[in-house]
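1. Could you look at this predicted model? Sequence included:
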Amino acid sequence: MRFIVAILTLLILGLVSAAPPKVISTLTGKVIGVTDGDTIKVLVNRQTVKVRLEGIDAPESSQSFGTKSKQALSKMVFGKTVTVKKTGEDRYGRTLGVIMVGGLDANAKMIKDGWAWHYKKYNNEERLAKLERSARQAKRGLWADANPLPPWEYRARKRRPSTPPAQSSG
């Protein structure tokens, strides 16, 4: 009996964690800046709010496809009125949220078009995982590259001190 309860508990936890992040509040404002492919600045009641798109991780600006990713997001949202479905804050104090522009989920569109990864470390929505798989298979956006470097790996490599090449002993 305990085994069945344990299995049911794991199944329920799995279903809960695959659910979309809980929306805390919503903000509406005009996008006045696009920092990169996953961060924007929104003017809300005369205050600038920095928003990190929930569930995605786009290439860094200095990385392959970083510029194209930023351009794709800019084309979608810059100068437009958006609704931010706030889901929390990240460790840098940025608002985390889902960006809605004209009924379109910009976060999902960035993944669908191949300009961002589904950021599974912080979000395990199956819907976003499916969009990434589809973009990979169709070789859309950054997936045109045979083996694109995920931004979290790129950042980790930049943080590590360089190791000098091995010296031969002969």
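-> Structure's in. What do you need?

2. Going by C-alpha atoms from here, please, whenever you check contacts or count neighbours.
-> Fine.

3. List the contacts of Phe65.
-> Phe65 is in contact with 59, 115, 141-142, counting by C-alpha atoms under 8 Å, 6 or more residues apart in numbering.

4. Out of these, which two sit at the greatest distance?
-> Pro59 and Gly141 (11.2 Å; C-alpha to C-alpha).

5. Quick check: buried residues in stretch 121-141?
-> 123-125, 128-129, 131-136, 140-141 (16 or more other C-alpha atoms under 10 Å).

6. Take this one as well and set it beside the first:
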Amino acid sequence: MTPPARHCRVHVLWWLGVCLAWPVSAVDEGAAYAARVTRVFDGDTVWVKPLQGGRYRKLRIDGIDAPEICQSGGVASREALARRVLNQVVEVRVHRHDDYGRGLARLAHQGDDVAAWMVRQGQAWSYRWRRSLGPFADEEAAARAKRRGLFGDASPELPRDFRRRHGPCQLP
């Protein structure tokens, strides 16, 4: 290989390494950005369009678990979230991506944490992990005490238990 060709190859490999190591984008992870909610899929999944432009993004709201759409309370949960954020501008902060490629994000609407609001309304559970009652355990306890939303039922079924028994909901 001639010296100029070797130099070019080294240069290309260096740039390839830089590109692979570069973060996806500030809009995808870490930095907060403003976006309009364009679709509410269920009580913890939305589609947003960043105001600064770029592609639509499917996000799962971090810290909560809402009923499956085919589960008791699922439609009410989706409708509550839609009434709050559909066609509204929210602040998005993506922390990581889940196994399905969705961004796990914290959303704020008019300064209020959307996940905490959903749990306070009794439309979602604080996401449990191992022995932890999750980040919104206090909000969930208050909603249970007031028998709000899905906690009006004597024994609401956690979505993960519902999925284990029934599998995923069928798409319409």
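-> Yep, that arrived. Note that this is a predicted model, so its numbers are computed, not measured.

7. Against Thr81 of structure 1, how distant is the corresponding residue of structure 1 for Gln110 of structure 2?
-> In structure 1, the residue paired with Gln110 of structure 2 is Gly102, using TM-score structural alignment. To Thr81 of structure 1, Gly102 of structure 1 is 8 Å away according to C-alpha to C-alpha, to the nearest Å.

8. all strands for structure 1, in order.
-> Remark: strands assigned in structure 1 by DSSP state E are 25-36, 39-44, 47-53, 56-57, 81-89, 95-101, 104-105, 117-118.

9. so can I have JSON lines of the buried residues of stretch 121-141 of structure 1 showing distance to Gly93 of structure 1?
-> Converted to JSON lines, the buried residues of stretch 121-141 of structure 1 look like this (distance: C-alpha to C-alpha, whole Å):
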{"residue": "Asn123", "distance to Gly93 of structure 1": "18"}
{"residue": "Asn124", "distance to Gly93 of structure 1": "22"}
{"residue": "Glu125", "distance to Gly93 of structure 1": "23"}
{"residue": "Leu128", "distance to Gly93 of structure 1": "24"}
{"residue": "Ala129", "distance to Gly93 of structure 1": "26"}
{"residue": "Leu131", "distance to Gly93 of structure 1": "28"}
{"residue": "Glu132", "distance to Gly93 of structure 1": "27"}
{"residue": "Arg133", "distance to Gly93 of structure 1": "31"}
{"residue": "Ser134", "distance to Gly93 of structure 1": "32"}
{"residue": "Ala135", "distance to Gly93 of structure 1": "31"}
{"residue": "Arg136", "distance to Gly93 of structure 1": "32"}
{"residue": "Arg140", "distance to Gly93 of structure 1": "32"}
{"residue": "Gly141", "distance to Gly93 of structure 1": "29"}
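
10. Nearest to Leu13 of structure 1 among those?
-> Taking the buried residues of stretch 121-141 of structure 1 together and measuring to Leu13 of structure 1 by C-alpha to C-alpha, the closest member is Asn124, at 12.2 Å.

11. how much space between the closest one and Ser134 of structure 1?
-> 16 Å.
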